[in-house]
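Peer 1: coords please:
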Amino acid sequence: MNNEYYDLQHIKAIPIADYLHACGIEPAKRYNGYALYHAPYREDPNASLKVDFRQNLWHDYGTSQGGSIIDLVMRMRGCSAYEAMAHLAEGKATTLAPFPFHREAHTERKRNEQRQNDARRILSISEELPLHLQNYLREVRKIDLAVASPYLRHIRYEVGGREYSAIGFANCAGGYELRDDKTFKGTIAPKDISVVAGEANNAPLCIFEGFMDFLSYLTMKGKESISPSIVLNSVSNLPRAIAYLHEKGIDSVQAFFDNDQAGRQALHSLQSAGINVEDMSRHYARHKDLNDYHVAQCKQQQEVQQQKPVIVKHKIR
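Peer 2: The predicted model follows:
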């Protein structure tokens, strides 16, 4: 039976950043009033753990968990709330060696990045897509190349001595998201979000999960001015997008996420980060994603055109 009592408010006031520093854990990115860390209790290559210095609270965008320093210690040490309070009250954090999982995860991330770089070696990058990739975009994905081509590249790359070809979509870190005309989806590292400046004045920023959805948006807009946009390239990149929004002072977005659990979770994470979100998926609620909706609309229009009766005009002689 626990027979010691602790000053809960005093323990909760211990700065989370100081505790993490004492554990040898430093921020991946620091901003005004908060910082992003690689979550020390799980594999987290995207620095998803936000620590709010003013409120002294944490939130993990990858798992939607958060709370006080007590909750964080429980998560890190796999212990009860009482054990976490005892650990903090005794000041053990000041004598802790760097958290071992954090070191191991960091090493493993480096290995994974190296493996990715070794796995795919770029042979060439060109602006002109080969015919088979153009046909895939036009016929399967119903993308208008007239508006989409400026954002795309043809990437020739090598893996294990074999050459491949794919559509490339650049991200902010100098990497490329890859897509071929079959089922392959991949990345030329490093992986990151993509930011498109847009042309429309005072338009809300649009945020997409993948670049096929963004290309569908371009096609549907046609020659209209497009809004500034972020393409996540993976929902795991959401913390980076949130950091960008905070850095630019953007507090309102239109989200074109997939109609699945990951999409709903991403929407919730944006809202939890204080972003005002207009959920655009309501416009394609019966479809998997924006491109699936766009393809269905195109096919429906094509069927309507084919069903129109042909009127033959005869000349009066």
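
Peer 1: C-alpha only now, for contacts and for neighbours.
Peer 2: Will do.

Peer 1: what segments of the protein are helices?
Peer 2: Secondary structure of the chain (DSSP state H): helices located at 8-12, 16-22, 69-77, 81-89, 100-119, 131-135, 145-148, 211-221, 238-248, 261-272, 290-307.

Peer 1: which stretch among those helices comes nearest residue 195?
Peer 2: Across these, residue 195 has its closest neighbour in helix 238-248 (9.1 Å, CA to CA).

Peer 1: give me the angle between the closest one and helix 261-272.
Peer 2: With axes from the mean of the first three to the mean of the last three CA atoms, to 10 degrees defining the directions, helix 238-248 sits at 30 degrees from helix 261-272.

Peer 1: list the buried residues of helix 238-248.
Peer 2: Of the residues in helix 238-248, those scored as buried under the neighbour-count criterion (16 or more other CA atoms under 10 Å) are 238, 239, 240, 241, 242, 243, 245, 246.

Peer 1: got it, and stretch 250-263?
Peer 2: The neighbour-count check on stretch 250-263 (16+ other CA under 10 Å) flags 251, 252, 253, 254, 255, 256, 257, 258, 259, 263 as buried.

Peer 1: out of these, what pair is the most spread apart?
Peer 2: Spatially, the most separated pair among the buried residues of stretch 250-263 is 251 and 259, at 22.9 Å (CA to CA).

Peer 1: surely residue 176 touches residue 169?
Peer 2: Yes. With contact defined as CA atoms under 8 Å, residue 176 and residue 169 form a contacting pair (5.2 Å).

Peer 1: quick revisit: okay if I get the helices of the chain as CSV plus distance to residue 158?
Peer 2: Compiled in CSV, the helices of the chain are given as follows (distance: least, CA to CA, whole Å):
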stretch, distance to residue 158
helix 8-12, 53
helix 16-22, 41
helix 69-77, 41
helix 81-89, 50
helix 100-119, 8
helix 131-135, 18
helix 145-148, 25
helix 211-221, 23
helix 238-248, 29
helix 261-272, 32
helix 290-307, 29
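
Peer 1: summarise which helices and strands the top strand by length along the chain is packed against.
Peer 2: Longest strand in the chain, counting residues (DSSP state E): strand 162-170. Packing partners of strand 162-170 (3 or more CA pairs under 8 Å, 6 or more residues apart in numbering; DSSP states H and E): strand 153-159, strand 176-179.

Peer 1: one more, for comparison:
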Amino acid sequence: MDREIELHRIKSIAPEIILNDLGIPFVKRPSYIEAPAVWRGEKRPSVSIQQNDFGEWLWHDFGSDKGGSWIDLVMVLYDWDYVTAVKFLREKYLGNSEIQVPRIIPKSQRVSTVKILEVKEVSHPALRKYLRERKIEKIPEWLRELHWEVKGKRFFGVGTRTITGSWTVRNRLGKWNLRELSNQRHSYSLIEKGSSYLAVFEGLFDALTWEQLCLKETDLLILNSTVNIEEALKVLEHYEVLVLALDNDDAGKLARRKIKNWFGERIINLLFSAKDLNEAFKYGEKIKFLE
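Peer 2: This is a model prediction of the structure:
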């Protein structure tokens, strides 16, 4: 199936079907649907869901100013990345799978503590192969190889530390936000190199892609999730110029608007048509600059 057609079909799934499956209560109004933000532990409606001119359903949470398609909703519900969310929706609604829907746990209750066993230079052959598959050949010093343990099981991946001391980690199996303390918040990552330019990304692989492009030496800010945008805004005032390489989805566009409102016109946007910078780089798309 063509990728664009597949994504359109996913975004056009009837809300009665997907909301019932996800266990989200809703009320149909004459021109929209309202629902509570259950991922924030809310019981009163704060989410509006409407259909656009293309037949796709879009939601907006007025309590957090987040929104997007069903893909974005699943990402918020389960802390999944884009690829995992699309795979779940594809298998659940476009295939013949009897895949079970995970239980929604409010973010305030999502405390996943781990034991960090080792942090070192990236050297494991499986991780290096994983990076090469994403076209990451140059491995910067700030990217680390982590080994950790959860309930007696051991895992390993590549990641970077956030400003709160937690870790954002990726491997072939998925994405984790690792905390060693139950009261430790997950936040953005800031890699400082002494530059007056700051490049801003949503995810780890977009920042790694920027390092491959070698277009300009900059400090790096990895949001790790657009939920961290408000906290990260305070970092911007220390820089003369921002380079924005945010995703081409609703969450990325909203983050871009917030940054522009805060920072003004001293912004350079990276332009590409793919979903994110790494995908554009991976498929050889020409990346342009717009000041």
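
Peer 1: mean distance of stretch 252-263 of the second structure to its aligned residues in the first structure, please.
Peer 2: Plainly put, stretch 252-263 of the second structure ends up 1.6 Å away from its match in the first structure on average once the two are laid over each other (mean CA distance after the TM-score superposition for the first structure).

Peer 1: and that stretch, how far out from the chain middle?
Peer 2: Averaging C-alpha positions (CA atoms, centre = their mean, to the nearest Å) puts stretch 252-263 of the second structure 16 Å from its chain's average.

Peer 1: what are the buried residues along it?
Peer 2: For stretch 252-263 of the second structure, burial by neighbour count (16+ other CA under 10 Å) applies to 252, 254, 255, 256, 259, 263.

Peer 1: most centrally placed residue in the second structure?
Peer 2: The second structure has residue 225 as the residue nearest its centroid, 4.6 Å off, counting by CA atoms, centre = their mean.

Peer 1: the first structure: matching residues for stretch 117-131 of the second structure?
Peer 2: Mapped onto the first structure with TM-score structural alignment as the criterion, stretch 117-131 of the second structure occupies residues 123-137.

Peer 1: now the end-to-end length of that stretch.
Peer 2: Between the opening and closing residues of stretch 123-137 of the first structure lies a distance of 22 Å (CA to CA, to the nearest Å).

Peer 1: returning to that earlier point: tell me the residues of the second structure aligned with the longest strand of the first structure.
Peer 2: Under TM-score structural alignment, the counterpart of strand 162-170 of the first structure in the second structure spans residues 153-161.

Peer 1: the matching stretch vs the first structure, average distance?
Peer 2: After superposition onto the first structure, the mean distance of stretch 153-161 of the second structure to its aligned counterpart is 1.1 Å, using mean CA distance after the TM-score superposition for the first structure.

Peer 1: chain center to that stretch: distance?
Peer 2: Its chain's average C-alpha position is 17 Å from that of stretch 153-161 of the second structure, according to CA atoms, centre = their mean.

Peer 1: could you do stretch 223-243 of the second structure as well?
Peer 2: Taking the mean of its C-alpha atoms, stretch 223-243 of the second structure sits 15 Å from the chain's own mean (CA atoms, centre = their mean).

Peer 1: alignment lookup: residue 249 of the second structure to the first structure.
Peer 2: Here residue 249 of the second structure is matched to residue 260 in the first structure, going by TM-score structural alignment.

Peer 1: contacting residues around residue 222 of the second structure?
Peer 2: Taking CA atoms under 8 Å, 6 or more residues apart in numbering as the criterion, residue 222 of the second structure is in contact with 188, 189, 190, 200, 201, 202, 203, 204, 207.

Peer 1: tell me which of those persist in the first structure.
Peer 2: Counting by both residues aligned by TM-score structural alignment, their matches' CA atoms under 8 Å, the first structure reproduces these contacts from the contacts of residue 222 of the second structure: 188, 189, 190, 200, 201, 202, 203, 204, 207.

Peer 1: let me know the closest of the buried residues of stretch 250-263 of the first structure to residue 136 of the first structure.
Peer 2: Proximity of those to residue 136 of the first structure was ranked by CA to CA; the top entry is residue 258 with 21.4 Å.

Peer 1: which residues sit in contact with that closest one?
Peer 2: The neighbours of residue 258 of the first structure, taking CA under 8 Å, 6+ apart as the test, are 209, 264, 281, 288, 289, 290.

Peer 1: out of the buried residues of helix 238-248 of the first structure, the closest to residue 303 of the first structure would be?
Peer 2: Using CA to CA, residue 238 is the member of the buried residues of helix 238-248 of the first structure that lies nearest residue 303 of the first structure, at 38.2 Å.

Peer 1: which position in the second structure pairs with the closest one?
Peer 2: Using TM-score structural alignment, the partner of residue 238 of the first structure in the second structure is residue 229.

Peer 1: quick one: that match and residue 223 touch, right?
Peer 2: Yes. Shown here, residue 229 of the second structure and residue 223 form a contact pair, counting by CA under 8 Å, at 6.6 Å.

Peer 1: overlap in contacts, these two.
Peer 2: Applying CA under 8 Å, 6+ apart, one finds that no residue jointly contacts residue 229 of the second structure and residue 223.

Peer 1: report the separation between residue 112 of the second structure and residue 186 of the second structure.
Peer 2: Counting by CA to CA, the gap from residue 112 of the second structure to residue 186 of the second structure is 11 Å.

Peer 1: those two: which is more packed in?
Peer 2: Between residue 112 of the second structure and residue 186, counted using other CA atoms under 10 Å, the more crowded position is residue 186 (20 against 14).

Peer 1: tell me the counterpart of the more buried one in the first structure.
Peer 2: Taking TM-score structural alignment, residue 186 of the second structure has residue 191 as its aligned residue in the first structure.

Peer 1: great, nothing more from me.
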